[in-house]
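Undergrad: Sharing a model that was predicted from the sequence below.
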Amino acid sequence: MYETDSKATMSQQPTGADGQRQQPPRLKHRCFIVRHGQSIANVQGLIVSDPAVGCHDFGLSEVGVEQALEAGRALKTLLTQSATPVTALTIHTSDFLRTLQTAHHLASELVPFPVTVTSTPALRERAFGDYNHTSVAHYNDVWAHDAARVCDAQTGVESPEDVRRRAVAFVMQADEDAGEGEVCVFVGHGDTLQILQTAFEGISAWDHRTLPPLGTAEVRELP
């Protein structure tokens, strides 16, 4: 299981103690984030964040498959229109079933680009602790704590800072390892990807819900 450091400090937030925005990390290559398509868990209204379950069950619904294929077509259009030639495309995906399926459906629509799909625990769903396998209505409880900058440690919910720490570290390393003209795509989960985006927007990880919510199979380019 992917390990995170549970000791968050103010210096690791993208806004300083005086509220000033800090300099976001700089990417060398074009990088996109894609949330997974509609999953069976979405249809059933369940939170599924336990890797022991999510890596093997609760894959995409039929609607989710079509959403992932459409996302692949949309991404292909973006890359085809790019002024910079694309030499390779690497899809880095969470190892949950719903994200793996999304990544492979994306890849199927990206021919003739040379595509590689690789999975990682670094992009897994945010750990929702005691809320796992309960109603998605509990997301609102977690997000209220986030907005108040309250770490809900008693319920075992992963803090926004810990989520961002693991996700940003992975993205920056993938960007560093990418070759000239390579495009990186990161397929993950709603909270994980929005929290990741806060780093590149120069805002606190705790304020991830101030960003427009990522729709299922939505494609966004990181700034």
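TA: Yep, that arrived.
Undergrad: C-alpha from now on. contacts and neighbour counts both.
TA: Fine.
Undergrad: Contact partners for the residue most central in space within the chain?
TA: The residue at the geometric middle of the chain, judged as the C-alpha nearest the mean C-alpha position with C-alpha atoms, centre = their mean, is Leu193 (2.7 Å). Applying C-alpha atoms under 8 Å, 6 or more residues apart in numbering, one finds that Leu193 lies in contact with Ile33, Val34, Arg35.
Undergrad: One more to weigh against that first structure:
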Amino acid sequence: MANTPPTLRLPRRNRYLLMRHGHSEANAAGRIISRPERGLSGFGLSPRGHAQLKALLADWPWPPPDRLVHSDFRRTTETAGWIARHFGLPLSADVGLRERNFGELEGLSDCHYPDVWTLDVDDPEHQVFGVESVTSVADRMLAVIAALEAEAHSETILLVSHGDPLQILLTAVEERPLSTHRNREPLLPAGIVPLP
């Protein structure tokens, strides 16, 4: 994939809500947790994240989801668990929704994110620091949507993922250059936005 992503032509058969996990222990610590070795079993939701989800579900502003698909990291699984219990839905994990892998920056301060994002602007295919390229993230996120489109229709599907992958997915679907994924307003923890 080049800087211009392939399109997901409308109309889609399903409606998608994109959700970022609630505030996490990694957010609270200001650490980059992007690899399965740490993210699957550790760094779940913080007390603030639990409070965010409780408040969100007390006044849910979106159509009730028919289906729930989430990244298998602990913070996204715990977020999805809140939603699943509230709406009586089963959990369905998909590795395609995982956090962007930040390679050598794993475990370091989140002050290093801008170092990667600056490089993204120049080359969305770069893998400096061993990071997963923007184009790779876009490919796997779009593949999740494509698979859901092939197997379901007329459903409201909630996808629970992470900040960077969701920004990249939205940029791809809006047919903007992938190098501009940080130009859009970031989705805050526990934030939800419909897929355009």
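TA: All right, it came through fine. Note that the structure is predicted; figures quoted are calculated from it, not measured.
Undergrad: Just the TM-score for the two chains, thanks.
TA: Superposed pair, TM-score by TM-score structural alignment, normalised by the length of the second structure: 0.91. Supporting alignment: 195 aligned residues with a C-alpha RMSD of 1.9 Å.
Undergrad: thinking again about what came up before, distance of the residue nearest to the centre of the first structure from Glu221 of the first structure?
TA: Taking C-alpha to C-alpha, to the nearest Å as the measure, Leu193 of the first structure and Glu221 of the first structure are separated by 11 Å.
Undergrad: list the residues that contact both of these two?
TA: Common neighbours of Leu193 of the first structure and Glu221 (criterion: C-alpha under 8 Å, 6+ apart): Ile33.
Undergrad: buried sites along stretch 99-110 of the first structure?
TA: Along stretch 99-110 of the first structure, these residues count as buried under the neighbour rule (16 or more other C-alpha atoms under 10 Å): Thr99, Leu100, Gln101, Thr102, Ala103, His104, His105, Leu106, Ala107, Glu109, Leu110.
Undergrad: Then stretch 42-53 of the first structure?
TA: Of the residues in stretch 42-53 of the first structure, Asn42, Leu46, Ile47, Val48, Ser49, Asp50, Pro51 count as buried by neighbour count, 16+ other C-alpha under 10 Å.
Undergrad: Now tabulate those residues in JSON lines and tack on secondary structure and distance to Glu176 of the first structure.
TA: Below are those laid out as JSON lines (DSSP: H, G, I helix; E, B strand; the rest coil; distance: C-alpha to C-alpha, whole Å):
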{"residue": "Asn42", "secondary structure": "helix", "distance to Glu176 of the first structure": "34"}
{"residue": "Leu46", "secondary structure": "strand", "distance to Glu176 of the first structure": "36"}
{"residue": "Ile47", "secondary structure": "coil", "distance to Glu176 of the first structure": "33"}
{"residue": "Val48", "secondary structure": "coil", "distance to Glu176 of the first structure": "31"}
{"residue": "Ser49", "secondary structure": "coil", "distance to Glu176 of the first structure": "29"}
{"residue": "Asp50", "secondary structure": "coil", "distance to Glu176 of the first structure": "30"}
{"residue": "Pro51", "secondary structure": "helix", "distance to Glu176 of the first structure": "27"}
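Undergrad: ok, so of those, who is nearest Ser135 of the first structure?
TA: The closest of these to Ser135 of the first structure turns out to be Leu46 (C-alpha to C-alpha; 4.9 Å).
Undergrad: Make sure that closest one is actually in contact with Phe128.
TA: No: taking C-alpha atoms under 8 Å as the definition, Leu46 of the first structure is not a contact partner of Phe128, at 11.4 Å.
Undergrad: Strands of the first structure, start to end?
TA: Per DSSP state E, the first structure carries strands over the ranges 31-35, 88-94, 115-120, 182-188, 219-221.
Undergrad: between the ones you listed, which gets nearest to Val150 of the first structure?
TA: Nearest to Val150 of the first structure among these is strand 182-188; the distance by C-alpha to C-alpha comes to 24.2 Å.
Undergrad: If you count contacts, what does that closest one end up packed against?
TA: Based on contacts counted as 3 or more C-alpha pairs under 8 Å, 6 or more residues apart in numbering; DSSP states H and E, the elements that strand 182-188 of the first structure packs against are strand 31-35, strand 88-94, helix 97-108, helix 160-177.
Undergrad: Tabulate these (CSV), appending distance to Thr134 of the first structure.
TA: Putting those into CSV (distance: least, C-alpha to C-alpha, whole Å) gives the following:
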stretch, distance to Thr134 of the first structure
strand 31-35, 21
strand 88-94, 21
helix 97-108, 18
helix 160-177, 20
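Undergrad: Relative to Leu78 of the first structure, which of these is closest?
TA: The stretch from these with the least distance to Leu78 of the first structure (C-alpha to C-alpha) is strand 31-35; that distance is 10.8 Å.
Undergrad: and that closest one, which stretch of the second structure?
TA: Counting by TM-score structural alignment, strand 31-35 of the first structure lines up with residues 16-20 of the second structure.
Undergrad: Give me the buried stretch members for the matching stretch, please.
TA: Under the neighbour-count criterion of 16+ other C-alpha under 10 Å, stretch 16-20 of the second structure has Tyr16, Leu17, Leu18, Met19, Arg20 buried.
Undergrad: try stretch 66-74 of the second structure
TA: Of the residues in stretch 66-74 of the second structure, those with enough neighbours to count as buried (16+ other C-alpha under 10 Å) are Arg67, Leu68, Val69, His70, Ser71, Asp72, Phe73, Arg74.
Undergrad: Show the end-to-end separation of stretch 27-34 of the second structure, please.
TA: Across stretch 27-34 of the second structure, the straight-line distance between its terminal residues is 12 Å, by C-alpha to C-alpha.
Undergrad: Provide the contact partners of it at residue level.
TA: Under C-alpha under 8 Å, 6+ apart, the answer for stretch 27-34 of the second structure is 26, 39, 43, 46, 99-103, 105-111.
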